[in-house]
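[1] I'd like to go over a predicted model; first the sequence, then the structure.
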Amino acid sequence: MTHAIDVLIILFLFTIFASIHSITASLKIKDYFKSRFGEKIAFYRLGYNLISILTLIIFWEFSPKPEVYIYDLTPPWDIIIVIFQILSLIGFLWTFKYFDTMEFLGVNQLKRFYKGNPVTLYDENPTLNMTGPNRFSRHPLYLFAILFLAFRPYMSLFYFVFLISASVYFWIGSYFEEKRLLKYFPDEYPEYMKNVSRIFPIKHIKKLFSTATKTFLTLTVLISIFNLESANAKQQHDSVLVDFGMKVITVNEFQKRFELTPWPRRNVREIDEEIKTEFLNTLIAEKLMAIEAESITIDTSIALSSAYLQLEKMFVRDALYKREIRDKVVISKEESDNAFAKSLVKIYCHYIFANDSAHVYDIYKKLIGGEDFDSILSERPEFENQKSPFEVTYGTLPEEVENIIYRTEPKTFTAPVQADHGYYIFKVDSAHFGIVMGSTESNDAHRKAQKILNERLESKRYSEYFITFFSSKRGEADGTAFWTLADPLIQILQSKFTIKEKLVKNKSMLDPNDVEQIENQLGEQIKTTLIKIDNRKISIGEFLRAILFKTFAVEDSSREFIARKISQSIKSYMEDEFLAAEGYRQGLQHQPEVKSDLEMWKNFYYSVWINRAWREQNKVLDHEIEEYLKSRSSVIKNIVLVNVQEVLVDSLDQIEFLLQQLEKGDDFGELARKYSKRKWAAEKNGELGFFPSTMYGEIRKNAANLEVGEIFAPVESADGYSIIKLLDKRTESPNEITDFENVKEKYRSDLFEKKFNKFKDKHVAELAQKYVKKINYELLNKVKVSSLNIFSYRFMGFGGRISAVPLINRYTSWYDEWLKLQKKIP
C-alpha cells in the first residue's frame, strides 16, 4: 500500500512538472508574452529552458524514492547494459550535430536582440532536418533520451515510474510539436512523416528486415539458443557429483547437507578430502535406499505418508510466508538511518511499576505535582531490582515503549506506559552516544540495526496479514469426537507424570507408541470426523498424526489443562490447514525451492523407513549365538575398547540446549548427572566405562571415529538422542578384558548388528551397482567446505521448526562391498 501511494505521489509531481513545461511551451503563452513584452520575446527560450531545469530539479528532490528494485543485474549483464546506455548517450550527443544547439538553448535569440536584428513572431528559426539520426526518427532526441533512461543495470521503482512518465510525455509532446511543424512545412513534413517513424525507428527497421536478413537472424537465434542450452546442460552436468539416472546429488545439495550436519573429526583440516568422501558415500547410501523404498511403494504406509504430507504442508506454508510476509517487507532509507542512529544510543533508566491504571496515575499526579521520582521509587518493591539503572538499547524493549523512552529527555520521566503485565513510568537518567570506529564496526552496527528493524517490520506485516486472511475463515470441531480423542490422550499423558524418566524437560510428550496405542484403543472410531474446514472433513486419526508431527507436550497433568491444550491444538491445526490451502491455491508446492527441500526430506524419510524394514527382516537365532561365541575366541586376537561419557535425552531441543551449555563452559559430567536418561551412567557423570566398539550401536560407530576428548552430537538411537565425549580408547586381547563373561551377554545384539550390517552393505552395494552411473570425485575435491561442526534449526514461516537438514550418521561400509562387486564383473 505504501509503495502504491509513493507511485501516485511521483505521478502527481511529474504531472505538475509536465503541465508547467507544456504550458510554457504553448503558443498562447508565447503570444501573451510577445504582446506584453514585445522584442524581449528573445529572452523567452532561455527562460523557458531555465524553468524546465528548475521544475525538473524540484520534481526530482521532492519525489519519494522507495528502496524497491524492479531488477538489479549481475555481471556480465550489467556491463552489457551500461555499454548500451553509453551508446544511447553518444546517439543523444550525435543528434545535436544536426541542429543549431545555440538556437535550442536560447543563446542565438539573445545575440540577435543585442545586435538589434529584427525579431520574428516568437524569435524562432524553425528548420526541417532530415539527415543524420533524423533519417530514422523524426524526434531522435526523444528516442535516445528514452533509451538512455531505459538502459540501466538496475531499475528502482522511482526510476521506472519516471521512465514510463517521461516516455509518455515525450510521445504526447511530439504530437503537439508536429502540429507546429506542419504549419511551418505543409508540403515537406507530411511526406517526411510517411517515410520516417515518430520516435522509435520501426519503419526503418522493417525496411532492413528483408527475407535474407530474416533468415540469417532466425538461424543466428536458433544457434544462440542451442549454444545456450548446451552451456546450461554442461553447467548442470558439471555441478552433478553423483548421477543415479532418476536422481542426482549436486554440489549445492552436498554443501548444504555437509555444512549443517555434525560429523566426526570435522575439525581436522588435514583430512578434509577423506571427510568429504565419507559424507558423500553416506549421502549416496541414503539416495539408494530411498530409490529402493520408492520402487516398493512404501508411501502406502500410513505413518510415513502422514508425516510426509505434514512436512509438505509445512514447506508450502513457509513459501507462503516468504511471499506474503517476508518479501513484502521493504525498508526505506529513512527507516534504516533512524534504526542505525538509535542503535548507537544507550539509555539508562529507572521505572515505577503498578498493576492497575488508577494506582499508576495516582503516582503520576504526585510526580507532576513535584514529588521526587527517586524518593517514590525507593519506597516501592521494584526498587530492589534497580539499585543500578537498567540499560535500554535498540531492540531490547517493545517498539512502542522504546520510542517513548528514546523521546524522553534525560532527568525527566514519561507518562504512564501500558505494557502486557501492567503500567510503567520510566525516568531517563542518562543517554550515552556510541562512536563507530572504522568501516568494519560501522558495517556490523548497520547489520545489527537492520536485522532488528526487519524483524519488527516483518512482525507488523505478519499481524496485518493474519488478521485480514482469517477474517473470513471458519472451521468447527465436533464436541463428541473431541472427547473421544481427549479421554485416552489425557490418560496416557497423565500416566507419564508418575514416571520421571518419561518426561522431557518436565513435560509429558506424545510419541509414536502413544499414537499407536490410541489408534488400537479407538478402533473404527479413529475415522470419526473431528474437524470440518470448508468442504473437508478431518478425522481423529488425521489430527492425531498431525500433532504428533508438530510435537504435542504438556507441563501440567490436570485434566482441564490437557483438554485446553488439545483445544488450542485444534485451533492451531485449522489455521495451518487454511494457510496450507492458500499456498496450494497459489501453486507454491511447485516452486523449485519447495520441491528441492521436499525431495531432500523425502529421500531421508524413505531411507529411514527401508532401514527399519530391513532390520525387521533380520533375526538372530540361539544356535547362531553359540557358533558366533565359539568362533570368536579363536578368530579375534584383539578387541578395541572405548570409554565414553554420554548425555542421553529425548529430543533435539534438549541437544541444542546442552550444546549451548557446553559452549558456555559447563562440565560434561555435571550435565550428564542432571539431564541424562541413562540413570546408571548418569550417577557416574555419564561414563559408560570401557566397552567393545561393537556395542551401543550408533554410539560405538561414532565413538570409534572420534579423537580422545572430542565431543560429538547428535547421535540418534532407539533410546533417544545422545551427546558423547570420547574419554579413552585402547586395544586388548579377550583374555585381558575385565568381566569378559559379562561382556558376552551383550553378544546377541552384537551379532544382530553384524548380521544386519552385512545384509545392509550387500543390498546397498547391489543398489549402487544397479543405479549409480557416475561419481565425480574430481569435482568433489574442488568443493570448498568449512571445518565447523554446526547443528541448527530451520524456523518455518507461520510456525514450526525442523533441523536445518536431515541428520544422517556415518555409513560407508557399503562402498567396499560395491568395489568387490565391480571386480567380479568381467
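    Good, I have the coordinates.
[2] rest of the way, CA atoms for contacts and neighbours
    Noted.
[3] So what touches the biggest strand by length in the chain?
    With secondary structure taken from DSSP state E, the chain has its longest strand at strand 720-732. Strand 720-732 is contacted from outside by 638-652, 655, 699, 703, 706-716, using Cα atoms under 8 Å, 6 or more residues apart in numbering.
[4] again, 6 Å this time
    638-650, 708-715 (Cα atoms under 6 Å, 6 or more residues apart in numbering).
[5] helices or strands next to the one helix or strand F340 maps to in the packing?
    F340 is part of helix 333-343, with elements assigned from DSSP states H and E. Counting contacts by 3 or more Cα pairs under 6 Å, 6 or more residues apart in numbering; DSSP states H and E, helix 333-343 packs against helix 438-470.
[6] What is the helix it packs on packed up against?
    Counting by 3+ Cα pairs under 6 Å, 6+ apart, helix 438-470 packs on helix 333-343.
[7] Please compute how far the helix it packs on lies from its chain's middle.
    Put simply, helix 333-343 sits 23 Å off its chain's centre (Cα atoms, centre = their mean, to the nearest Å).
[8] Can you name every helix or strand that the helix or strand that comes right after it contacts?
    Scanning forward in sequence from helix 333-343 by DSSP H and E, the next helix or strand is strand 345-354. In terms of contacts (3+ Cα pairs under 6 Å, 6+ apart), strand 345-354 is packed against strand 390-392, strand 423-433.
[9] OK, contacts around F383?
    Contacts of F383 were listed using Cα under 6 Å, 6+ apart, and they are L377.
[10] same question, F578
    With Cα under 6 Å, 6+ apart, F578 has no contacts at all.
[11] With G686 instead?
    G686 makes contact with 645-646, 672, according to Cα under 6 Å, 6+ apart.
[12] Comparison target, given below:
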Amino acid sequence: MKKYSQIILLLFVIVSLAKAQKGDNEIVAEVGPIKVTASEFKQRYEMVPHVGRHIKGREDRLKAETLYSIIAEKLWALKAEELGFDSSAVMEYTFKAVEDMYLRDALYRKEIKSKMSIDPQKYAEAKKRALIYLNTKFIYAKEKSGIDKLYNELKNGASFDSLLSMRGESLLQKEQPYQIHFGQMAEFAEDSVYSLSVGEFSSPLKSPDGWYIFKLISVEPEKIENAKQVKNMEKRIRSVVQKREEENEFQKYYRSFFPGHEVQTNGYLFWSFSDKIIAALKERKKLANVEDGKAVHLEEADFYKIKDQFGPDSLNMVFIQLKENPITLRTFLYSFAFEGFYTSSDDPNTIRNQLNSRVKRFIEHELLTREANKEGMKNNPKVKSEIEMWRDYYLATLYKQTLFDSSNVTDAEVRNYYNKKKNSEDLETQVNIIEIYNDSLEVIEKVFQEIDNGVDFKTVAQKYSDRKSKGNNVESGFFPISSHGEIGRIAGNMNIGDVYGPLKVDDEYIVFKLIDKKTSTEKFSGSFNKIKDELKRQLKAEKVSKKMINNTVKLANKYGVKVNEKLLYNMDVTNFNMMVYRYMGFGGRMLAVPMTPTFIEWVEPWQKSKSELP
C-alpha cells in the first residue's frame, strides 16, 4: 500500500524565508567595502551543520570560527574581483545559474505568493474533511484505455469487488482497506472521493504513474484526544489549504505567461548532445560499476569532456532560438552541468526523452528569468544581498584555486624536503580520522541525522561512506596534518572526538571524526622513490596552507577588517545541527547558504601584524 500512497501524493514544497528580525541589518563585520550583516551571519551559522554545537561553552568559539571564515572568504572575493575573475567563465555561466534562480524566486513571490488568498468556504470544507478519514478500495490501470474499459464495465453493472479480485492490486488491499486522509491526495482527486457516498465509485482519476478508480467503503472519525492534537490539526489544515491555493495561483500564471512565446531548438545539436550524453552515461556506468537499474550520475569531468568534444564553433552555435538574445549551446551546457544529470535507464530513447524534458525546462526557466529582469527583481534589496553572498563565495573559490594552482613543487624541492624531514628531530603532529565520503548532500543530511540520534560514528561511516577499504574499514590511519590538504589542516586544530563537515573535496563531500592524535619523530615508512608522490602532495599542501595564511593577512591589512565583537557574542542564535535547503519558486533546490570551510589560522598572525604596524 505504501507504494500506491506515494504515487497518489502530490507534494508542493516551497520554503519561505523568515522575515528579518530587529537587529538583522546591524553590521557584525566590515571587510573593505563589504558589510557582513547580522542576518547573513546568523543564516550562515545556523543553516550549516556543526556537530557538537550544542555543547555548553562552545558557542562563542563556533561564532568566532564562523565569522572569521566568512571574513576570509570576503577578502578573497575582493582580491578575485581585483584580478578580473568576475568576468571568468565560472562567473559568467555557473554563478549566473545561481543568480537566475534567485531572480525567478523573487518573481514567484511577486506573481504567486503575494496573490494568494484563502477562500473561507474552502477552509471550512477542509476542516470538515480533516475530521474524518475514508476507507476505500481502488482499481488501478497504467493506461487510460485500460481504466476506461474498467469504468465502462462498472457503469454497466459489473461488481467492483469482482473486478478487483482478478487484479494484482487486490493483494495490497487484502488485509485492510486503503485509508484516505485529508491533504493526502491532489485536490482534484480529493474533491472526487470526498463527494462519494458509501458504496459509490469515482470516475477515473489520473496520477503520475497511471489511473485509479476508488470505491468508498466507510467513513470514520479521526481520533482527537487532546488540545495538542487539535492545534496540530489546525496547523496542518492551514498548511494544506495554503499549498493548494499556491498551486492554483501557479497554474493560472503558467497558463497566462507561456502561450505566445516563439521558441525553436536546433534539432541537429540536440541529437549530437544526446548522443554524447548517452555515451558518457555508458562510460560512467562502466567506470563506477553501477548495477543495471541503478542510477548513473554524470560527474563534473564528464560535462567538461562533452563540452570539449563539441569544439568552439559548435559551442557558439545557436541552440535555442528566441525572439531576442538566442541561447548558444555553450550557455545551455553550463546550465545543464550546474543542475547535473542522472538516469536509471539504459534505453537511448528514454534518455533522449529525459533530455528533451530538461531542454523544455531550461527554456521555461530562461523565459521566466528574462521576465524577472524585466520586472526589476535585481533591484530588490533582499535579492541583491542574497546574490552578493553567493557571488562572494564563487569569487573566493576562484581565488583559492589560484593559490593551489600556483603552488608548484619541483623534484629538487621534494628531495630537499625529504632530507630535511629525515634528519630532523622535530616532532610532527599526526592524526587518525574516520571518514565518510559521499557525493550526495541528501546522504550527508542522513549522516547528521543519525549522528544526532546517537548512532556510533563508525557505524554511520560503514553504512554511508563511498570510500571503504577491505573489511569495511573507514579509518584513515595516522597521517601528518601537513598532508591531505584541507582535511589535514582542519584535523590538526580539532580535539579528539570532534566531528567536522561537510567539506567539499573534488566532486564529493566528507564528514570526518578525529579519533586519535599524536606527535612523533617518525617521518617516513619507505624509501624516497616509494613515497615521493606522497611527499610531493604534503609539500604542496604546506605551500598552499602558508599562502592562504600569508595572503589573507596581507589582504586583511590592505582592505581593512573591523569586527563588532559585542554584537557577535551577544547575538541570539539557534544551535540545531541541521543542513538547510532552499526550495526556489518555479523550481530548483540549493543549499540555503554557501558551505564555507572553517579557516581561522590567519587570525592570530593578522592580529600580531596589526600590533606591529607603525
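    The structure has been received and is ready for your questions. Bear in mind the structure is a predicted one, so any value in this text is a computation, not a measurement.
[13] Buried deepest among the helices and strands packed on strand 345-354 of structure 1, which one?
    Neighbour counts (mean count of other Cα atoms under 10 Å) averaged over each of these peak at strand 423-433, with a mean of 18.
[14] which helices and strands does it pack with?
    strand 345-354.
[15] The strand it packs on: how far from the chain's middle?
    35 Å.
[16] Same question for stretch 141-153 of structure 1.
    36 Å.
[17] Run through the strands of the stretch 351-500 of structure 2 in chain order.
    428-438, 479-480, 499-505 (DSSP state E, counting those that start in this stretch).
[18] How many neighbouring residues does the equivalent of L398 of structure 2 over in structure 1 have?
    Under the alignment (TM-score structural alignment), L398 of structure 2 maps onto W609 of structure 1. Residues lying near W609 of structure 1 (other Cα atoms under 10 Å) number 19.
[19] H350 of structure 1 too?
    As a burial measure, H350 of structure 1 scores 23 neighbours (other Cα under 10 Å).
[20] for whichever residue in structure 2 pairs up with it, what are its contacts?
    Counting by TM-score structural alignment, H350 of structure 1 lines up with K137 in structure 2. If you count contacts by Cα under 6 Å, 6+ apart, K137 of structure 2 has them with 177-178, 214-215.
[21] on that earlier part again, among the contacts of strand 720-732 of structure 1, which ones are buried?
    In those, burial by neighbour count holds for 639-650, 708, 711-715, counting by 16 or more other Cα atoms under 10 Å.
[22] hey, where'd the helices end up in the stretch 501-614 of structure 2?
    Per DSSP state H, counting those that start in this stretch, the stretch 501-614 of structure 2 carries helices over the ranges 528-559, 565-570, 603-612.
[23] The stretch 151-300 of structure 1 now?
    With helices called from DSSP H, counting those that start in this stretch, the stretch 151-300 of structure 1 shows them at 157-184, 188-195, 202-208, 211-238, 251-259, 272-295.
[24] Tell me which of those lies nearest to I404 of structure 1.
    Within those, the stretch nearest I404 of structure 1 is helix 157-184; the backing value is 33.0 Å (Cα to Cα).
[25] residues in structure 2 aligned with the closest one?
    Going by TM-score structural alignment, helix 157-184 of structure 1 lines up with nothing in structure 2.
[26] Let me have the helices and strands packed on strand 345-354 of structure 1 in CSV, extended by distance to Y747 of structure 1.
    Putting those into CSV (distance: least, Cα to Cα, whole Å) gives the following:
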stretch, distance to Y747 of structure 1
strand 390-392, 61
strand 423-433, 67
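[27] follow-up on the earlier one: columns distance to L105 of structure 1 and mean neighbour count on top of the helices of the stretch 151-300 of structure 1, output as CSV?
    Converted to CSV, the helices of the stretch 151-300 of structure 1 look like this (distance: least, Cα to Cα, whole Å; neighbours: other Cα atoms under 10 Å):
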stretch, distance to L105 of structure 1, mean neighbour count
helix 157-184, 17, 16
helix 188-195, 24, 13
helix 202-208, 29, 12
helix 211-238, 41, 12
helix 251-259, 59, 18
helix 272-295, 70, 20
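[28] between those, which gets nearest to S633 of structure 1?
    Taking the helices of the stretch 151-300 of structure 1 one by one with Cα to Cα, helix 272-295 is closest: 31.8 Å.
[29] For the closest one, grab the matching residue range in structure 2.
    Using TM-score structural alignment, the partner range for helix 272-295 of structure 1 is residues 59-82.
[30] how much does the matching stretch stray from structure 1?
    Taking mean Cα distance after the TM-score superposition for structure 1, the mean distance separating stretch 59-82 of structure 2 from the aligned residues in structure 1 is 0.7 Å.
[31] Among the helices of the stretch 501-614 of structure 2, show me which one is buried the most.
    helix 528-559 (a mean of 18).
[32] could you say what helices and strands it packs with?
    Helix 528-559 of structure 2 packs on no helix or strand, going by 3+ Cα pairs under 6 Å, 6+ apart.
[33] Count residues in the vicinity of V240 of structure 2, would you?
    The number of residues packed near V240 of structure 2 is 19, by other Cα under 10 Å.
[34] again, but for the one 3 residues further on
    Burial measure for K243 of structure 2: 18 neighbouring residues, criterion other Cα under 10 Å.
[35] now the one 5 residues further on
    When neighbours are defined as other Cα under 10 Å, N248 of structure 2 has 15 of them.
[36] Which strand or helix spans the most centrally placed residue in structure 1?
    Most central in structure 1 under Cα atoms, centre = their mean is K322, positioned 7.3 Å from the mean C-alpha point. Assessed by DSSP H and E, K322 of structure 1 sits inside helix 302-324.
[37] buried residues in that helix?
    Neighbour counts over helix 302-324 of structure 1 (16+ other Cα under 10 Å) mark 304, 306-308, 310-322 as buried.
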